[in-house]
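> Turn this into a structure:
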Amino acid sequence: MHFTQLETFCAVAKVNSFSKAAKLLHLSQPTISSHIQYLENHYNILLFNRSNQGVTLTEAGKIVYEYAQKILKIQDDMERHLAIMAEVENHMLTVGASSAVGNHLMPCSIWKFNETFANSKIKLIVANSQEILEHVYENNIELGLIDGPIRGSPSDIFVKEIIEDKMVIIAPAKEPWVDLDVISISELIKLPFIIRETGSGVRNNFKAVLDKLSLKFSDFQNTTEMGSMDAIKTAVELGLGLSVIPLKAVEKEVRRGVLTALELKEDKMVYYCKMIYKKQNSKSKIAKRFIHFLASPGTHSYC
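Now for the predicted structure:
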């Protein structure tokens, strides 16, 4: 069965847009297009009418949408019943997540998982990306979710990219920042700058951006290191400096008008949240179900 493609198809049909569906499912627009193209090739029929205003279902698309909703509901019901039979509630799953992922993805993702598997027990540990990777290596946790790059290619660790996000430069929502959309790296390195601690995924992702620009943290004229995103956001709001942070982690503050998010002129600063676990370790039933849940499109909610 083509559950992933059907889930994508239903999302596009609901919002009448490939780009809106991509944001909803946290997938790239080319991935959305490939899923729809797969279904159209498989059934050998056009499912959407395309136009500059968006997409609408064809008559064939309306039929597929009606059945796809039924199929996906049956799948959910089946997994719910299987979970009861498997007694997944008898095992506690310990999940480790980096700060950005743990504070802005996992709470709602766990809540949505518990809606389907009501008796599941999940313990969430939040630390920086390097600490979570070490916990996985040392078998302290079954599953990790990190937002930083992984050095080398560890043969004993399974790595899957599950969510695409981007980082932004944050500034106080006041002059001169409030009316700006972008900032250049040459401007940024002259300003007070606040960065996460060593081992943080945000720090490592930003270091990769600086490497592409042939720069180092020592090129900044004034830097401060903080080990908490909340502390960084407060410091920036108070005007103590600018910083770099995942967009999802600052959306509430931007909507409330206390912080401004700026694009870096030289780079889009896109990165991926990665799911990691030991290949050779046997997985508990709840771990297998949670891994499948996280790997499926449309299951992630930020809060």
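> Please make it C-alpha for all contacts and neighbour counts, starting now.
OK.
> which residues in the stretch 101-250 of the chain form strands?
For the stretch 101-250 of the chain, the strands defined by DSSP state E, counting those that start in this stretch cover 121-127, 143-146, 157-172, 182-183, 192-196, 222-226, 242-246.
> roughly how far is the fourth one from the heart of the chain?
Average the C-alpha atoms of strand 182-183, do the same for its chain, and the two points are 23 Å apart (CA atoms, centre = their mean, to the nearest Å).
> can you list contacts of it?
Residues from elsewhere that reach strand 182-183 (CA atoms under 8 Å, 6 or more residues apart in numbering): 262, 263, 264, 265.
> Show me which of these is closest to residue 156.
Using CA to CA, residue 264 is the member of the contacts of strand 182-183 that lies nearest residue 156, at 35.6 Å.
> could you pull out the helices for the stretch 51-200 of the chain?
Taking DSSP state H, counting those that start in this stretch, the helices of the stretch 51-200 of the chain run over residues 59-86, 99-104, 106-116, 129-137, 185-188.
> Determine which stretch of those is the most buried.
The highest mean neighbour count among the helices of the stretch 51-200 of the chain, using mean count of other CA atoms under 10 Å, belongs to helix 99-104: a mean of 23.
> returning to that earlier point: as CSV, the strands of the stretch 101-250 of the chain with mean neighbour count and distance to residue 102 would be great.
Formatted as CSV, the strands of the stretch 101-250 of the chain follow (neighbours: other CA atoms under 10 Å; distance: least, CA to CA, whole Å):
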stretch, mean neighbour count, distance to residue 102
strand 121-127, 17, 6
strand 143-146, 27, 8
strand 157-172, 19, 13
strand 182-183, 15, 28
strand 192-196, 21, 16
strand 222-226, 14, 17
strand 242-246, 24, 12
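> Now the second one, please; I'll put the structures next to each other:
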Amino acid sequence: MDQQLRVFISVVEKQSFSRAAEELHMTQPAVSQYIRTFEGNLGMKLLDRTNKYVRLNKAGEIVYHHAKEIVGLYARMENLLMDLTNKVSGVLSIGSSYTFGEYVLPHVIANMKKSYPEVHPSVTIENTEKIAELVKGHQIDIGIIEGNIKEDSQLEKEDFLEDRMVIVASFNNSLTQNKGTIDLGELERQTWILREEGSGTREAGEKIFQRLGIRPTNLMVFSSTQSIKEAVIAGLGVSLLSEIAVQKELLHNNMKIIEVEGLPYTRNFSIITASPYQTKALQELIRMLKEYGLKRG
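Coordinates of the predicted model:
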């Protein structure tokens, strides 16, 4: 059954029997047989398929959601059993929101690999809302998020690092030329380049608007911090970003912080987990994240 689940998941995510076969190092007929057997065991079709596409039907959506959770739990069980050897090893699935995941997490993982080469991390970068959903569904071992999430008894949340949020613009923006007090009306009229709903950075932006008493109407939405930085540098508008994310750009004078009374705005990066059973690898990652937070604090 475990292999049937893995084949089914691969076909769904690759949207193709042939691409799934390639990923799993199997023949396409073997993949097709696994799916037929799986559907036969469940007594219903899970996939709508033609020569052009493979798609989940309603039954398939239910099975896919639970299959991901089952495979995640099975992998965690294997890792916990491996821990009985007292070695820090095994697969470690990490989810992170964009700011921490793109600018800090790679360095933490590099340090971990130096100390524990037998740990094999896999990383998923998504917005805060999605990472919380994956942790709750046991599809990843740990989430590192920015901002708040809805209270949930299934999730353990612990703050470990304070983050400063600043308003940034290109050097050609009129606000960066102003050496006096910033006119909030002019700030409100700017094009604001923001992340999508569900992002911790977007949540911080909305709170800043409330704090400053402004309601910008000219908004542009990008799905990654890197694309927002490029848009700001290109002169498309202003944004609210983590100081962690813009250190290089500030150093090389590609953008400038707009000093506004009441800023910078601070928020926390947090660790979230869902399982009371933690592998040694996960425990060590959490220790290293907290250590990083203490050094930055």
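> hang on, the earlier thing: want to throw the strands of the stretch 101-250 of the first structure into JSON lines with distance to residue 276 of the first structure?
Shown next, in JSON lines, are those (distance: least, CA to CA, whole Å):
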{"stretch": "strand 121-127", "distance to residue 276 of the first structure": "14"}
{"stretch": "strand 143-146", "distance to residue 276 of the first structure": "5"}
{"stretch": "strand 157-172", "distance to residue 276 of the first structure": "5"}
{"stretch": "strand 182-183", "distance to residue 276 of the first structure": "33"}
{"stretch": "strand 192-196", "distance to residue 276 of the first structure": "22"}
{"stretch": "strand 222-226", "distance to residue 276 of the first structure": "26"}
{"stretch": "strand 242-246", "distance to residue 276 of the first structure": "20"}
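> now for those strands, which one comes closest to residue 285 of the first structure?
Across the strands of the stretch 101-250 of the first structure, closest to residue 285 of the first structure is strand 121-127 (CA to CA), at 11.7 Å.
> Go ahead and measure how far the one helix or strand residue 7 of the first structure maps to is from the middle of the chain.
When elements are assigned from DSSP states H and E, residue 7 of the first structure belongs to helix 3-15. Helix 3-15 of the first structure has its C-alpha centroid displaced from the chain centroid by 19 Å (CA atoms, centre = their mean).
> for the next helix or strand after that helix, packing partners?
Note on helix 3-15 of the first structure: by DSSP H and E, the next helix or strand toward the C-terminus is helix 18-25. Applying 3 or more CA pairs under 8 Å, 6 or more residues apart in numbering; DSSP states H and E, one finds that helix 18-25 of the first structure makes contact with helix 3-15, helix 29-43.
> what range in the second structure does helix 18-25 of the first structure sit on?
Following TM-score structural alignment, helix 18-25 of the first structure has no partner segment in the second structure.
> how close does residue 83 of the second structure sit to residue 114 of the second structure?
With distances taken as CA to CA, to the nearest Å, residue 83 of the second structure is found 19 Å from residue 114 of the second structure.
> what does residue 212 of the second structure give?
Residue 212 of the second structure is 45 Å from residue 114 of the second structure, by CA to CA.
> same deal with residue 201 of the second structure?
31 Å.
> same deal with residue 205 of the second structure?
Distance from residue 205 of the second structure to residue 114 of the second structure, by CA to CA: 37 Å.
> Please apply the same query to residue 178 of the second structure.
47 Å.
> ok so, going back, packing partners of the helix holding residue 7 of the first structure?
helix 18-25, helix 29-43, strand 54-57, helix 59-86.
> residues in contact with that helix?
So helix 3-15 of the first structure is contacted by 18, 20-21, 24-25, 32, 35-36, 38-39, 55-57, 65, 68-69, 72, 296-298 (CA under 8 Å, 6+ apart).
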